[in-house]
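> predicted model follows, preceded by the sequence.
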Amino acid sequence: MLRNLERGQLVRLYVVLGAEAVDPAHPAHQYFVRREQSTYEGFERLVRWKTHPDLAARELLAFWTGLERQWVMDPSVDFLAVWDNFADRFFVAS
C-alpha cells in the first residue's frame, strides 16, 4: 500500500486501464480478470482466520479498489488515514 502511494501516476494508469478493460472486447480484459482473481485468492489466504474468508476477501478487495479510485479522482483523499481506519476494524478476529 505504501509503495502505491509513492507511485500515484502508475496507480492512476492502472485504475483507468482497468475501467476501460471492463469491456470483454478490450485487449487487456483477460489480464484484469486474472489479476483480480489472483488478488482475491491472495486476500482470501490472508484472512483465512475470518469466519467467512471468501466474503472477507471480497470485502477487502472492494474496499481497496474503491479507495484507489477515490484517491485517483481526488488526490486530497488521505489514503493512509482511510486505510488505517478500515484496517482497525477489519483486521480483528471475528
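Sure thing, it's come through. Residues are numbered from 1 along each chain as shown.
> CA only for contacts and neighbour counts going forward, please
Noted.
> mind listing what residue 23 touches?
residue 29 (Cα atoms under 8 Å, 6 or more residues apart in numbering).
> for it, give its distance to residue 32.
11 Å (Cα to Cα, to the nearest Å).
> in the helix or strand harbouring residue 37, what's buried?
Taking DSSP states H and E as the criterion, residue 37 maps to helix 29-46. Within helix 29-46, the residues scored as buried using 16 or more other Cα atoms under 10 Å are 29, 32, 40, 43-44.
> nearest to residue 58, of those residues?
Using Cα to Cα, residue 40 comes nearest to residue 58 of those, at 6.5 Å.
> quick one, longest helix in this structure?
When the chain is scanned for its longest helix (criterion: DSSP state H), the result is helix 53-73.
> take a look at this one as well, against the first:
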Amino acid sequence: MTATSSGTRAKSGTRGPYQAGIRRRRQILETSVEVFGQFGYNGGSLRQIADRIGVTPTALLHHFGSKEGLLVAVLEYWDDQSDVITGRDFTGLTFIDKQRLVMAKNATLRGLIELFASLSTEATDPAHPAHDFFIRRYRRVFETFEGAFESAKAAGEVRQTIDPAVESRLLIATFDGLQIQWLLEPEIPVTAIFAAHIEGLVDRITLDAPRWKAARLTETVSQQ
C-alpha cells in the first residue's frame, strides 16, 4: 500500500485531468443510457446526449469516435453492470435461485432495463450495430442457465427428466417478459412475482423441494 500511495503522489500532476476524464466518460455513458433507453438507438442523437451533459457532439466523438462506438461502449457498460449482480460463483439450482436477487437489483436500474428492452428490439435487424452484441449475449445467458440446470441434474438436485434447454428458454422468457410488463406498469411488484415464479420452478423440478428450501434458508441466515 505504501508503494502504491507513493506512486500516486508522484503522478499528482496528471491525476486531476485523468480522473476528470474518467468522470466525464462515465457521465456520457450514463446519459447515453437515458437517451437510448428513451428514444432507442435510431431515435436518440449525439446532440440530445451532448445537450443533457452541456458539451458539444464533438466532445462525445473525442471519447468514443462515432455514434456506433458510443453504443458499443454503452452496451459493454450495461453488460458489466449485469455481470456484477449475476453471481457467477454459484452453480446448479443455487444459481437459478439467485436470479431472484438479479431481478430485485434490476428493479433499481430502470434506465438500463429500458435501454436493453429498446435496443434488443431494434437489434433484431441484422444491419443494426448492436445486432451481434445481442446475439452473443442471449447465447451466453442461455448457455449459462443451461449449464446451471445441467449441473443441478448431475448433482441430483432436480429430476432427471427435466430438459435444461427448455427450462432455460422459459426462464429467460419469464425474466424478460416480466421486466417489459414492469416498464409499462411500474406499480407491478415484479420482484415478488419473479420470486414466486422461482419458488414454483423449484417445487416443480426438485426431488425434495422442502429440504432444498430449508438448506437454502439456513445458508442465507448463516451469511447474514
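Here it is on my side, so go on. A quick note: this is a predicted structure, and the numbers were derived from the prediction, not measured.
> mind checking how far the residue most central in space within structure 2 is from residue 141 of structure 2?
Taking Cα atoms, centre = their mean, the centroid of structure 2 lies closest to residue 82, which sits 2.7 Å from it. Here the criterion is Cα to Cα. By it, residue 82 of structure 2 lies 11 Å from residue 141 of structure 2.
> and the strands in structure 2, which stretches?
Assigned by DSSP state E, the strands in structure 2 number zero.
> which bit of structure 1 covers the longest helix anywhere in structure 2?
As assigned by DSSP H, the longest helix anywhere in structure 2 is helix 12-43. On structure 1, no counterpart of helix 12-43 of structure 2 exists by TM-score structural alignment.
> and that helix, which residues are buried?
Those would be 25, 28-37, 40-41, for helix 12-43 of structure 2 by 16+ other Cα under 10 Å.
> do the same with stretch 203-218 of structure 2
203, 205-206, 209, 212.
> distance to residue 62 of structure 1 for the buried residues of helix 29-46 of structure 1 - can I get that in a markdown table?
A markdown table is the format used below for the buried residues of helix 29-46 of structure 1 (distance: Cα to Cα, whole Å):
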| residue | distance to residue 62 of structure 1 |
| --- | --- |
| 29 | 18 |
| 32 | 14 |
| 40 | 10 |
| 43 | 11 |
| 44 | 13 |
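> and those, which is closest to residue 83 of structure 1?
Of those, the one sitting nearest to residue 83 of structure 1 (Cα to Cα) turns out to be residue 43, at 15.4 Å.
> from residue 21 of structure 1, how far out is the closest residue to that closest one other than its chain neighbours?
In this structure, residue 43 of structure 1 finds its nearest non-sequential neighbour in residue 57, 5.1 Å apart by Cα to Cα, 6 or more residues apart in numbering. From residue 57 of structure 1 over to residue 21 of structure 1 the distance is 22 Å, taken as Cα to Cα.
> out of these two, which sits in the busier spot?
Legend: neighbour count by other Cα atoms under 10 Å for residue 57 of structure 1 and residue 21, higher for residue 57 (22 against 18).
> re earlier: what's the helix holding residue 37 of structure 1 aligned against in structure 2?
So helix 29-46 of structure 1 sits over residues 131-148 in structure 2, by TM-score structural alignment.
> post-alignment, the matching stretch versus structure 1, mean distance?
Aligned to structure 1 and superposed, stretch 131-148 of structure 2 gives a mean residue distance of 0.7 Å (mean Cα distance after the TM-score superposition for structure 1).
> name the residues that touch that stretch?
Against stretch 131-148 of structure 2 from outside (Cα under 8 Å, 6+ apart): 91-93, 95-96, 120, 123-126, 164-165, 167-169, 172.
> just the buried residues of these.
For those, buried by 16+ other Cα under 10 Å: 91-93, 95-96, 120, 123, 164-165, 167-168.
> any idea which of these is closest to residue 158 of structure 2?
For those, the nearest to residue 158 of structure 2 is residue 93 (8.0 Å; Cα to Cα).
> ok, that closest one to residue 137 of structure 2 distance?
22 Å.
> and if you look at residue 83 of structure 2?
Counting by Cα to Cα, the gap from residue 83 of structure 2 to residue 137 of structure 2 is 11 Å.
> equivalent analysis for residue 84 of structure 2, please.
15 Å.
> go on, residue 35 of structure 2?
Applying Cα to Cα to residue 35 of structure 2 and residue 137 of structure 2 gives a distance of 22 Å.
> try residue 219 of structure 2
Taking Cα to Cα, one finds residue 219 of structure 2 at 31 Å from residue 137 of structure 2.
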